[in-house]
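Enquirer: I would like to see how this sequence folds:
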Amino acid sequence: MRHEPAAVLLTVTVAMLGVVGTAMADSAPPAHPAYTSADFENYRPNAKAVTYAPGLVPVGSTATVFATPTPNGSTTVVLYVEGLLANHQYGAHVHQKHCGAAPEDAGAHYQNIPDPVQPSVNPAYANSQNEIWLDFTTDRHGNAWTVSSVNWQFTERHAGSVVIHAEHTHTDPGHAGTAGARLGCVSVDF
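Expert: This next block holds a predicted model:
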């Protein structure tokens, strides 16, 4: 069953805003929200969602990303996917750059406090509070949604995409933040 991504995200967003509450009404306005919804396709210039592994992220499957900063200085990112491989575990992270012809074009994971050693596999930097991790497991229809909240916002260093990986994210030293091959990418103007 195909859901309307906008309806799903509206429901989640209303719930998220309810959590923030009216106590923050007098706070300074947060940075802008970000939204992308697109079908995965083979790479072409200006494609919003690119598949690098059509067997696991099929052409025509869909990804929707919504990110919103909150008045208290945090950021919440929602990822909703449809039509991926059924009952499969995927990793997903916010990356530094927009999607490109090659999987590595999206750059490294966006880190609030960048690790001076790259690629970053140190759990002091490669963790779910310094990066935005959106791991998920699809249902029998290949659909899933996930939410990640961090206690920081994007500043002049904006991120550019959400990359879907082959497996859930590892946390052990020397492998922290890794999640296998890059299967697909969604460009987002965070």
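Enquirer: contacts, neighbours, all on C-alpha from now
Expert: Will do.
Enquirer: Tell me the helices and strands packed up against the helix or strand where residue 93 lies.
Expert: Element membership of residue 93, judged by DSSP states H and E, is strand 89-95. When contacts are defined as 3 or more C-alpha pairs under 8 Å, 6 or more residues apart in numbering; DSSP states H and E, strand 89-95 packs onto strand 136-137, strand 161-165.
Enquirer: Show me the one of those that comes nearest residue 63.
Expert: strand 161-165 (9.6 Å; C-alpha to C-alpha).
Enquirer: so what does that closest one touch, helix or strand wise?
Expert: strand 89-95, strand 182-187.
Enquirer: Just tell me which of those strands ends up closest to residue 10.
Expert: Closest among the helices and strands packed on strand 161-165, using C-alpha to C-alpha: strand 182-187, at 19.4 Å.
Enquirer: the inter-axis angle of the closest one versus strand 161-165?
Expert: 160 degrees (axes from the mean of the first three to the mean of the last three C-alpha atoms, to 10 degrees).
Enquirer: Please report how far the residue nearest to residue 162 when sequence neighbours are not counted lies from residue 77.
Expert: Closest residue to residue 162 apart from its sequence neighbours, by C-alpha to C-alpha, 6 or more residues apart in numbering: residue 94 at 4.4 Å. From residue 94 across to residue 77, the span is 9 Å (C-alpha to C-alpha, to the nearest Å).
Enquirer: Which one of the two is surrounded by more residues?
Expert: residue 94 (27 against 23; other C-alpha atoms under 10 Å).
Enquirer: Quick check: the more buried one touching residue 161?
Expert: Yes - under the criterion of C-alpha atoms under 8 Å, residue 94 makes contact with residue 161 at 5.7 Å.
Enquirer: Could you also give me the structure for this next sequence, so I can compare it with the first?
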Amino acid sequence: MSNNRLEFASELLGQPLAASEQVASLFPFKLSRFLTDRMRDGTYSLAAARQYLPDARELIEAPASIFDPCNEGSFKVADQVIQRYENRAALIATHHCLVYCRFCFRRDFVGYKESKIANDALESGVRYIEESPANRDVLLTGGDPLALPNRQLIPLLQRLSAIPHLKVIRVHSRALSVQPDRKRLGDALWLRA
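Expert: Below is the predicted model of the structure:
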């Protein structure tokens, strides 16, 4: 098998490399080393792997399903903050992931090199949560917050933890299943709580 992950994905799907390249040119493609190794040694099923592999069927246009299919834009209350419920909010901390899921409902902005959250936008989102005492629960999401380097993630979590009205901080991540060595951050942070 090829070392190139896109060639490897094409081989697994039994589709021409050109089709995989075309999909990857439109929508980000990324596999962690952990997943690639498991797929190569046969300990990760092809059925499960399909959620990460660029499939030529993604080229079939479905206009209503590509951009903001969950209508999150209408629930945006501040930079990087989505609030569907009165007592909880989602804070989008990054537009990057450890792997890119083919079914991502934020694929219009997640995973592109040019799609980076400005510090002032994230600051504005955190400030909104700090100034909104009705929020008892915050979901740190993205992208995948555990794709952030520790030098960014840890101060963000510490700041959220210091907000008196927040009772729950959830982290939406696929790290444990796609890059388990990232769990060491969790050992350092949450075992201290």
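Enquirer: Can you give me the TM-score here?
Expert: After superposition, the two chains reach a TM-score (TM-score structural alignment, normalised by the length of structure 1) of 0.26; 94 aligned residues with a C-alpha RMSD of 5.9 Å.
Enquirer: what helix or strand is residue 155 of structure 2 on?
Expert: Using DSSP H and E, the element containing residue 155 of structure 2 is helix 150-161.
Enquirer: that older thread, now do the strand holding residue 93 of structure 1 against strand 161-165, angle only.
Expert: 150 degrees.
Enquirer: in strand 89-95 of structure 1, what counts as buried?
Expert: By 16 or more other C-alpha atoms under 10 Å, the buried positions in strand 89-95 of structure 1 come out as 89, 90, 91, 92, 93, 94, 95.
Enquirer: Can you mark which positions in stretch 8-18 of structure 1 are buried?
Expert: 9, 12, 13.
Enquirer: Tabulate the residues you listed in TSV, adding columns for secondary structure and distance to residue 39 of structure 1.
Expert: Listed next are the buried residues of stretch 8-18 of structure 1 as TSV, based on DSSP: H, G, I helix; E, B strand; the rest coil; distance: C-alpha to C-alpha, whole Å:
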residue	secondary structure	distance to residue 39 of structure 1
9	helix	16
12	helix	21
13	helix	21
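Enquirer: Out of these, the closest to residue 62 of structure 1 would be?
Expert: Nearest to residue 62 of structure 1 out of these is residue 9 (C-alpha to C-alpha; 13.5 Å).
Enquirer: any idea how far that closest one lies from residue 182 of structure 1?
Expert: Separation of residue 9 of structure 1 from residue 182 of structure 1 (C-alpha to C-alpha): 25 Å.
Enquirer: Over to residue 16 of structure 1?
Expert: In terms of C-alpha to C-alpha, residue 16 of structure 1 sits 29 Å off from residue 182 of structure 1.
Enquirer: swap in residue 94 of structure 1?
Expert: To residue 182 of structure 1, residue 94 of structure 1 is 12 Å away according to C-alpha to C-alpha.
Enquirer: what sits in contact with each of the two?
Expert: Common contacts of residue 94 of structure 1 and residue 182 (C-alpha atoms under 8 Å, 6 or more residues apart in numbering): residue 163.
Enquirer: which helices and strands sit right next to the host helix or strand of residue 78 of structure 1?
Expert: Here residue 78 of structure 1 sits within strand 75-82, counting by DSSP H and E. Applying 3+ C-alpha pairs under 8 Å, 6+ apart, we find strand 75-82 of structure 1 packed against helix 5-20, strand 62-69, strand 144-150.
Enquirer: make it 6 Å
Expert: Packing contacts for strand 75-82 of structure 1, counted by 3 or more C-alpha pairs under 6 Å, 6 or more residues apart in numbering; DSSP states H and E, involve strand 62-69, strand 144-150.
Enquirer: Can you check what angle separates the helix or strand hosting residue 140 of structure 2 from helix 150-161?
Expert: Using DSSP H and E, residue 140 of structure 2 falls within strand 137-141. With the same axes, to 10 degrees applied, the angle from strand 137-141 of structure 2 to helix 150-161 works out at 170 degrees.
Enquirer: ok, back up a step: next, the angle strand 75-82 makes with the strand holding residue 93 of structure 1.
Expert: Using the same axes, to 10 degrees, strand 89-95 of structure 1 lies at 140 degrees relative to strand 75-82.
Enquirer: Now do the closest residue to residue 90 of structure 2 other than its chain neighbours: how many residues are near it, please.
Expert: What sits nearest to residue 90 of structure 2 in space, not counting adjacent residues and going by C-alpha to C-alpha, 6+ apart, is residue 139, at 4.5 Å. The tally of other residues near residue 139 of structure 2 (other C-alpha under 10 Å) stands at 18.
Enquirer: so residue 139 of structure 2 makes contact with residue 157?
Expert: No - Residue 139 of structure 2 is beyond contact range of residue 157, at 11.1 Å (criterion: C-alpha atoms under 6 Å).
Enquirer: List the residues that are in contact with both of the two.
Expert: Shared contacts of residue 139 of structure 2 and residue 157, defined by C-alpha atoms under 6 Å, 6 or more residues apart in numbering, are absent.
Enquirer: right, and residue 82 of structure 1 touches residue 39 too?
Expert: No - in this structure residue 82 of structure 1 lies outside contact range of residue 39 using C-alpha under 6 Å: 9.2 Å.
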